[in-house]
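# what's the 3D shape of this:
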Amino acid sequence: MKVNKTIIIGFIFILLAGIMFVTDIFNPIIRPITYLFLMGSSKGKDIIFFGLLGLFLILSQLIDKEIDTIKYLKISIVLGGVLLILGIVLEIMFRLQLGIGLNTVFCSMTNGMSSTSILHTHLLKAILGGALVNLLGPFIQSGINTGVGLYAYVPSFGFLVILLIPILFATIVLASQKRPWFTNFLLAFFSSCLIIGIIDGGMFATPSYVGIFGLLLVHRNGYYLNYIIGRVLKDENLLKQNELIQPGYRNRGFGEIRYLFNRFLIWFIVIAFILLRFTVAFAGAQPDYYTVDVVNPTDNIDLGNVSANVIDNNTSSNKTTYHIDPSYNEMKLINDLKVPLNNSCEYYTITWNAYSYLDGYYE
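Predicted structure coming up:
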């Protein structure tokens, strides 16, 4: 492996990740950018993103011999899709195991507050977070949420699912070999988003969409993206390399409509999945009131600022149920319950209310 510009840029990204781990000096510059595609960026996500981005760029220069990169890119797309689906399966198994609703946000209060839901799962993150805490415990900074509070609740099947992530990593590296530089950067970017989305967010998270559909975009339309960049930058070497990765539907004698359908199919799929995400969110919403179940509460719970919005409550042997005014923004409610319920219960669940985001408030 010879040192070239791609490898140097990769090392710069890894160095940036290292700097971000020990200092917040770049946060005001980087956070507003990564927030757009990492769905509410955090310090931990930013560090992992730039570390993976640099690593993928470096490893894309690893192998000199010919490899069927198209085959490995297809395998990566399938594996990524399977992992996203299995993340949802884990959430369903976990909820059936505890006997809680599918349309709820689960908030563990053990070892700090950690939340998970079908719309934004953290179960795989909890497995990796548990391993990370065991290895690096004292070195993990307070700004990095490992999700370790969910570790005890993860179904055993999750520990098998996590083994697919290194396999996905390997197929992505193989899919990146001997490609034009622009394709390498796109694959590194989208693959980093995909792995972050699988670990933190799941099927309906923004980085998952960016990652899986980005890989599909490179597979189906990478030739045209390289062609545009090559023409704009007048990069003849890029254009020459690009001729070796033409999509299967090009120069096949297809009619114009069939050709355009193949070329823009990816965008129809993206729109369909975005609609699916909103359909699930609104179909599972409980707009009349929030149902908050506090499990194994201590005596005399005080909900703090939330108390003024409680409609009614009732207590059973191990659970107190509150009905809360639906005008409360869902995210604000979760955050406002976090402090008063700290060390006051084992966990609590909140029903979804996607309608609460339509009033323009978002925290």
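# CA only for contacts and neighbour counts going forward, please
Fine.
# Where do the helices of the protein begin and end?
Ranges of helices in the chain, per DSSP state H, are 5-22, 27-37, 43-59, 69-98, 123-136, 157-161, 164-175, 181-199, 206-233, 236-242, 256-283, 330-338.
# To compare with the earlier structure, here is another sequence to fold:
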Amino acid sequence: MKFKPSMDKSIIFGIIMILIGFTILFTNYIDSFVTQLLWPLLEGSSEGKTVLFLWLIGFTLIIISLIRQNKALCDKLYKDRNYHLKYLKIAIILLILCAFIGLFIEAYIRQSFGVSFFTILTSMNPSTSTTSPMHSHAYKSVLGIFANHIVPSHVNTGSSILQYVMPYALIIVLFWPAIYVLGVVGISDMNDLHRFVALIALTVALIGLIDGGLFSQPFLIGFGFLLLVYFSNGRIGIKYFINPVVIMGFILLLGMLIEVGGSDTTCHTLYVVNQTGPVDMEEFNVTNVEVRDDMTIYTLNSTTP
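Next comes the predicted model:
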């Protein structure tokens, strides 16, 4: 029997979300309003995350509707009533694995420069981009290869970081689509409430993975709710919070240890590598300057003059 999809509410709403995304990307009518509205979820100052969020939600709604309408496909994908959890489980494992690999890439960058793991990297060429263990743009820089050709110039794609994370960050090209496909297949067979929660969670987790990394607000929110949806499996009860809370507690504790371990209230250290011009430090309380080959190290007192 030939499958003939119908234009249901999910597909219509998905198309609307995609069109709103295009409107925000290429006009200035509603970008500020929608970006501020989604700030608690996405923690984004530009419309880049907002557009990606709307597009992902829109496309996912359409795909989920098509899957659910195709009974023959559902029979192949879901061999029993809990089979969808197997797809979601693999997606969750790949998600956290990719996030930790991103943290290791951040460590590799700093090891290659011979600086502290807690150092924030600021690349000035060709445009200013930053990355750090607490807010990583390693994967975002890979996305910049494709995004630079379609997004407005004021949207920072992190492409300046790419030269320092190649080729390791390219794993996101394999991981990200795999997580998305497995996640969508996993949540398509859920009840309405859990499917809605998982849809939002998967979307913000994928956005957080490429823009912010393991400790970013979107990733933590999305990953936490994906864990909750997985362990609860359509049920409601306090006991289903235990495993998600323990796992999220470990991630948050690790983040706190890195944050505290990298804190120094007495001074700041600025490493300037491959300097091509003079650095204006008049506004800062510089207590020491050290030159090592192509690196200049400035020690700054925490209090300005």
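# about what we covered before: among the helices of the first structure, which comes closest to residue 296 of the first structure?
Across these, the minimum distance to residue 296 of the first structure, taken as CA to CA, is reached by helix 69-98, at 13.3 Å.
# With the second structure overlaid, report how far that closest one is off on average.
Compared with the second structure after fitting, helix 69-98 of the first structure has a mean deviation of 1.3 Å; criterion: mean CA distance after the TM-score superposition for the first structure.
# What residues in the second structure pair up with that helix?
The aligned range for helix 69-98 of the first structure in the second structure is 84-113, by TM-score structural alignment.
# about what we covered before: between the helices of the first structure, which one is closest to residue 316 of the first structure.
Taking these one by one with CA to CA, helix 69-98 is closest: 16.5 Å.
# Next, the buried residues of the closest one.
69, 72-77, 79-81, 83-84, 86-88, 90-95 (16 or more other CA atoms under 10 Å).
# returning to that earlier point: please compute how far the match of helix 69-98 of the first structure lies from its chain's middle.
Distance, stretch centre to chain centre, for stretch 84-113 of the second structure: 11 Å (CA atoms, centre = their mean, to the nearest Å).
# can you check stretch 262-282 of the first structure too?
17 Å.
# likewise stretch 274-284 of the first structure?
Worked out by CA atoms, centre = their mean, stretch 274-284 of the first structure lies 17 Å from the chain centre.
# residues in the second structure aligned with that stretch?
So stretch 274-284 of the first structure sits over residues 252-262 in the second structure, by TM-score structural alignment.
# Show me what the matching stretch is in contact with.
117-119, 134, 215 (CA atoms under 8 Å, 6 or more residues apart in numbering).
# what about the most centrally placed residue in the second structure, distance to residue 49 of the second structure?
By CA atoms, centre = their mean, the second structure has its centre lying nearest to residue 208, at 1.9 Å. Noted for residue 208 of the second structure: a distance of 9 Å to residue 49 of the second structure, by CA to CA, to the nearest Å.
# Identify the contacts common to these two.
residue 42.
# re earlier: can I get the helices of the first structure in JSON lines including distance to residue 143 of the first structure?
Formatted as JSON lines, the helices of the first structure follow (distance: least, CA to CA, whole Å):
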{"stretch": "helix 5-22", "distance to residue 143 of the first structure": "10"}
{"stretch": "helix 27-37", "distance to residue 143 of the first structure": "12"}
{"stretch": "helix 43-59", "distance to residue 143 of the first structure": "6"}
{"stretch": "helix 69-98", "distance to residue 143 of the first structure": "25"}
{"stretch": "helix 123-136", "distance to residue 143 of the first structure": "14"}
{"stretch": "helix 157-161", "distance to residue 143 of the first structure": "25"}
{"stretch": "helix 164-175", "distance to residue 143 of the first structure": "25"}
{"stretch": "helix 181-199", "distance to residue 143 of the first structure": "17"}
{"stretch": "helix 206-233", "distance to residue 143 of the first structure": "20"}
{"stretch": "helix 236-242", "distance to residue 143 of the first structure": "41"}
{"stretch": "helix 256-283", "distance to residue 143 of the first structure": "29"}
{"stretch": "helix 330-338", "distance to residue 143 of the first structure": "16"}
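# quick one, which of the ones you listed is packed in tightest?
Greatest average neighbour count among the helices of the first structure goes to helix 181-199 (a mean of 25), per mean count of other CA atoms under 10 Å.
# Relative to the second structure, what is the average displacement of that one?
Here helix 181-199 of the first structure, set against the second structure after superposition, deviates by a mean of 1.5 Å using mean CA distance after the TM-score superposition for the first structure.
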